[in-house]
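Colleague: Structure of the sequence below:
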Amino acid sequence: MSVTNFNYTGGVQQFTAQKTGQYKLQVWGAQGGLYGGNGGYSEGLITLSAGEVLYVYCGGRFGYNGGGAGSSTQNINGGGATDIRKGGTTLNNRIIVAGGGGGSGYVDRKSTDGLRAGGAGGGLAGIDGTGPSTGTGSSRDGGKGGNQTTGGAGGPGGSPGQAGSFGQGGSATIVNGNTQNGGGGGGGGYFGGGGGANDSPTHNDNDDGGGGGGSGYIGGVTNGQTISGNLSMPGFNGGTIAGAEGDGLAKITLVNGAPSKPGSLQATATSGFKPGNLVRLTSGTATDPEGNTVSYTFQYTLDRGQSWTTIATQTSNIRDWNIPANVTGTYVQFRARSTDLTNASDWTNSSEYQINYNNSPTVSLTSPSENTTLYENDTLNMTGTAYDSDKDQSVTVYYQINNEQRKVLATNLSKTEISLSKKLTFKAGKLYDDETAITSDLTEGVAHTLKIWAVDTENASSENVVRTFYVVPNRVPLLTVNPPTTTGSIDKDTFVIDGTFEDQDQNETTVSYRINGANSIQIATGTSGTFDFNVSLGALNIGENLITVEAVDSYGAKTTQTVKLIKNKVVVPINKSTARYKIAPPTGSASEIIIWVQHNVELTLNVSASMTLSGEQESFKPMTLTNTANLQNGQVEDEFYLASDEAKDSIILQLELEKSDVEANSAITLIMGVL
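Modeller: Okay, here's the model as predicted:
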């Protein structure tokens, strides 16, 4: 806290504000002469900018600064007012005044009986001076106190006192140079008090009227008060006093310094300074000497400072602002200042920016309609037009699905109607542009958005055209499989597996099966239906077997069911058996076949062969036994022969075996042949 004290000097004193901020002004008026009424007190607040000057006038108890003259000696002059002036040194420049007290009616002593006393200064109206209530000769009343509009009237008497005026106390009348007459001078003030009266110009005595007190003034400050000198008031050195005695005093205290001026102010407009565009204002930060919260006020002008419009007051030094769409100015300039609780810094001005006028493009859509629902393989059709009325510009039209990456829809020159046309296909839960997915999976039952807009080369953008759409992704087919009983014995070479299928979206569906990962075999098609297929026991492996049934719709949605079967190995001795062999001719076809079969002698063997073209039905013919040779270890080797009338490419060998003893361990040990 900075305090500057001012004492009486008999002249004007200057105060220069070192900081911008709020200052408390305190003034004490001078006492009237040696024994007159006490001076008043006034205080108030004012905000000053750094470098501003105030002019301080401390009143003198013998009349400096408006005190009226006593009738015989300066000891009974009215006390001068103490005031502070701003903007000049005339009485009209006063912003605060503490009234001076009126001079006493006694020349050589202080009134102790309340008679002939000078009135106290200060308050909105000074206190009246008093005169003696007894005595001989003409009356000699005290002068009246000044108020906010007029000076106090002079006291009536043989020699009446003069009335007070604006800034000046009235004087007592001196008659015939008689220095013993005791009328006191009126106190200085906003309006001065009236002078006290003398009873007679021929009387030499000390029983004349006291001067009236001058009024105080607080019209140029805020939160002000003015107190009469006959009341308790703040003391110059602290505490309280019962009126101001002696010469006038003044005190100026910095109670709250303004925050520092913001640093440089920058304005940036990504899309240019155009009507409707966004401008970001960024000022340097400011600090407050008392640590108070600092706010920033931003303003703009469109007429080069003739008038300013407030954008906002906020605690951040960054502000976004849109240039009014209906702006008509050529230039825009900004300024910012910082404020605390009560004070504001000086303004920081930005550069001046030229406003460019550019029309934004427009977009009109004919499709899609609002709330379109897309099913599998449906298309989202974007059609419409875009237009920009400015010349010599390029226009780009964009589209965006939800928050996906924006895509270019069309480009062309301005002043040309731009045709918009794009088809996106919904499949497998996503939107595709041809074969490229442009979205992630779209959720069913959720509103999705298509946004289309146009931007010209000066970054003016059209309004967004938005359409809402929904999707129903393709559902997998329904599939039921009725497996056979998987326990007990099956006495047939084949058994049946059957079931049903249905596509929930009525898409064409294919049903197929495969055994143990082998190639799939198609068994049914359609949007729904039943199916069945035969499984040969011979196609199953000993142990666990997996039969997989699949239903796949035309969009690739698939449902799979798996049947698990266990094939147990059952060893039952048999007398007869048949073995078949597929033979692939090395040259692709053959017309003759010779084979040699080595086997136990107890085993009877009949051999036949089917020689056909591919695709023809099998046709087995007995092969001729052309030779038998005995081998060691109880084995023989038989030679068989068969000829066809033409070369064939599908050759199957069938061997029928029979043993005479069911428990005998008879078998074929070797088969050889030529084609």
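
Colleague: Please make it C-alpha for all contacts and neighbour counts, starting now.
Modeller: OK.

Colleague: In this structure Gly10 contacts Gly60, no?
Modeller: Yes. Using Cα atoms under 8 Å, Gly10 is in contact with Gly60, at 6.8 Å.

Colleague: Counting neighbours, go ahead and name the busier of these two.
Modeller: Between Gly10 and Gly60, counted using other Cα atoms under 10 Å, Gly60 has the larger neighbour count: 32 against 14.

Colleague: looking at this, the more buried one is in a strand?
Modeller: No. Assigned with DSSP: H, G, I helix; E, B strand; the rest coil, Gly60 falls outside any strand and is coil.

Colleague: In contact with it, which residues?
Modeller: Taking Cα atoms under 8 Å, 6 or more residues apart in numbering, we find Gly60 in contact with 8, 10, 30-31, 67, 79-81, 246-248.

Colleague: Counting neighbours, which of these end up buried?
Modeller: With neighbours counted using 16 or more other Cα atoms under 10 Å, the contacts of Gly60 contain these buried positions: 8, 30-31, 67, 79-81, 246-248.

Colleague: List the contacts of Ser42.
Modeller: 26-28, 96-98, 122-123, 216-218, 224-227.

Colleague: and it, how far is that from Glu502?
Modeller: Distance of Ser42 to Glu502, computed by Cα to Cα, to the nearest Å: 99 Å.

Colleague: all strands for the stretch 551-675 of the chain, in order.
Modeller: Using DSSP state E, counting those that start in this stretch, the strands found in the stretch 551-675 of the chain span residues 558-567, 576-583, 590-600, 603-612, 620-622, 624-630, 635-648, 650-659, 668-674.

Colleague: closest one to Asn147 among these?
Modeller: Proximity to Asn147 (Cα to Cα) singles out strand 558-567 among these, at 103.1 Å.

Colleague: Packing partners of the closest one?
Modeller: Counting contacts by 3 or more Cα pairs under 8 Å, 6 or more residues apart in numbering; DSSP states H and E, strand 558-567 is packed against strand 478-482, strand 543-553.

Colleague: Let me know which of those is tucked in deepest.
Modeller: strand 543-553 (a mean of 20; mean count of other Cα atoms under 10 Å).

Colleague: To check against the first, give me the structure of this:
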Amino acid sequence: MANYNAPIVEGRVLNIPYTGTIQSIEIKKPGLYKLEAWGGQGYMGQKAGYSVGYKEFKKKGQIIYVCVGGKGGYINSSGGATYYNGRGFNGGGDITVYREWCSQGGGATHFALVNGLLQNIGYANRGNIIIVAGGSGAGVGGSSFLMYGGTGGGLSGGNGTYSTSQHGGASGRGYPGAGGTQTSGGLGYAENGGTGELFNGKFGKGGSTSNADAVCTGGGGFWGGGAGADGYYDDSGSSGGGSGYIDGAPSITYKGIRYTSSTQNNIWGVYPFNYSTHGYYGEPPGYNGKAAITFIKKGTPTLYYGDKEVDALFYGDREVDALFYGDREIG
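Modeller: From the prediction side, this is the model:
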């Protein structure tokens, strides 16, 4: 049973908030629909991505699925206590205790024809994915510095940023994760520039951490962003954002009108992180993602009773799904 019924009045919008679960939507009237997705923001992340697409659904009763991405959380083990508010639902990289703290990328928001998180739908079944908005990467900071995670995508997620410093005659730097693209996850790093598959973004999921490695996990997306890590002299790098995605052609002409799809960075709002106000405690600041579906225009009716459109036919008390003229289906 669907969680929501799609709108049936032209121009009517159904807004779908973050719940931490996958929601289903039943198409009640065939026609053209506008689908919008906003990704979740990483902890100390920049803006997440926004994607908009148009799709014709021809079958009454079809079920589609929407998964709204969650904002990233963090772990803090300062003073022996662990503070965990992690979410990053739908692809924010997994976080573990990193010395004193570790931050998490935001989750992606997507619509699909099948049920599941992006990473569980999988690359081989990407043809069932309609639209994706990437989550932004996670940032890192202290009382004297702050580096936001990369933006969510967009055709590509934004790259993380990093700090540098001088120690005697030696230069120090952090290691930022790269944003996901349309074809691959972002390169991620472990402490002091180490690499490995765990830290790289993957299909539907940001790069993750292990106990003594990356400090910021990547944002979720069509392809996730890479994790960011500290350097030799406590310089730090933030993580990359995940990429967005639009299935099919960039535009559709429906009943003589052209509708254009797009996926963009820097649309969803940024929550400025103030270290002196927030510290590392309490509810993580930032935004969960969201989604919306709008009924644009009803499908072309195939049957009329006089001048009135007929939605369904019955044979006795049984609804007829299709009509044929000879061996050709017409309804």
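
Colleague: re earlier: among the helices and strands packed on strand 558-567 of structure 1, which comes closest to Thr624 of structure 1?
Modeller: Closest among these, using Cα to Cα: strand 543-553, at 40.2 Å.

Colleague: helix or strand for Val66 of structure 2, which one?
Modeller: Following DSSP states H and E, one finds Val66 of structure 2 within strand 63-67.

Colleague: Counting neighbours, which bits of that strand end up buried?
Modeller: For strand 63-67 of structure 2, by 16+ other Cα under 10 Å, it's 63-67.

Colleague: Which other helices and strands does the next helix-or-strand element following it contact?
Modeller: Moving toward the C-terminus from strand 63-67 of structure 2, the next helix or strand (DSSP H and E) is strand 74-76. When contacts are defined as 3+ Cα pairs under 8 Å, 6+ apart, strand 74-76 of structure 2 packs onto strand 83-84, strand 101-103.

Colleague: residues in structure 1 aligned with the shortest one?
Modeller: Using TM-score structural alignment, strand 83-84 of structure 2 corresponds to no residues of structure 1.

Colleague: Now do that strand: distance to the chain's middle.
Modeller: Between the centre of strand 83-84 of structure 2 and the centre of its host chain there is 23 Å, according to Cα atoms, centre = their mean, to the nearest Å.

Colleague: Which strands and helices lie in contact with it?
Modeller: Using 3+ Cα pairs under 8 Å, 6+ apart, the elements in contact with strand 83-84 of structure 2 are strand 74-76.

Colleague: Recalculate using a threshold of 10 Å.
Modeller: Contact here means 3 or more Cα pairs under 10 Å, 6 or more residues apart in numbering; DSSP states H and E; on that basis strand 83-84 of structure 2 packs against strand 74-76, strand 101-103.

Colleague: neighbours of Pro17 of structure 2, just the number please.
Modeller: Around Pro17 of structure 2 there are 15 other residues, counting by other Cα under 10 Å.

Colleague: what residue of structure 1 matches up with it?
Modeller: Per TM-score structural alignment, the equivalent position to Pro17 of structure 2 in structure 1 is Asn7.

Colleague: Equivalent analysis for Cys67 of structure 2, please.
Modeller: So, by TM-score structural alignment, Cys67 of structure 2 is matched to Tyr57.

Colleague: any idea how far Gly185 of structure 1 is from that match?
Modeller: 19 Å.

Colleague: Check Tyr106 of structure 1 too.
Modeller: For Tyr106 of structure 1, the distance to Gly185 of structure 1 - Cα to Cα - is 11 Å.

Colleague: So between the two, which is more surrounded?
Modeller: The neighbour comparison of Tyr106 of structure 1 against Gly185 (other Cα under 10 Å) goes to Gly185, with 54 against 28.

Colleague: Quick check: that one touching Gly152?
Modeller: No. Here Gly185 of structure 1 does not reach Gly152: they are 11.3 Å apart, not a contact under Cα atoms under 10 Å.

Colleague: and the host helix or strand of Thr383 of structure 1, what does it pack onto?
Modeller: If you go by DSSP H and E, Thr383 of structure 1 is part of strand 379-387. Using 3+ Cα pairs under 10 Å, 6+ apart, the elements in contact with strand 379-387 of structure 1 are strand 362-367, strand 372-375, strand 394-401, strand 407-413, strand 418-427, strand 430-433, strand 448-456.

Colleague: Quick check: which of those is nearest to Val674 of structure 1?
Modeller: strand 418-427 (58.2 Å).

Colleague: Which residue range of structure 2 does that closest one align onto?
Modeller: Under TM-score structural alignment, there's no match for strand 418-427 of structure 1.

Colleague: Name the residues of that strand that are buried.
Modeller: Quick answer for strand 418-427 of structure 1 (16+ other Cα under 10 Å): 418, 420, 424-427.

Colleague: Direction-wise, compare it with strand 379-387 and give the angle.
Modeller: In terms of direction (axes from the mean of the first three to the mean of the last three Cα atoms, to 10 degrees), strand 418-427 of structure 1 departs from strand 379-387 by 160 degrees.

Colleague: What helices and strands are in contact with strand 418-427 of structure 1?
Modeller: Secondary elements touching strand 418-427 of structure 1 (3+ Cα pairs under 10 Å, 6+ apart): strand 362-367, strand 372-375, strand 379-387, strand 394-401, strand 407-413, strand 430-433, strand 436-437, strand 465-472.
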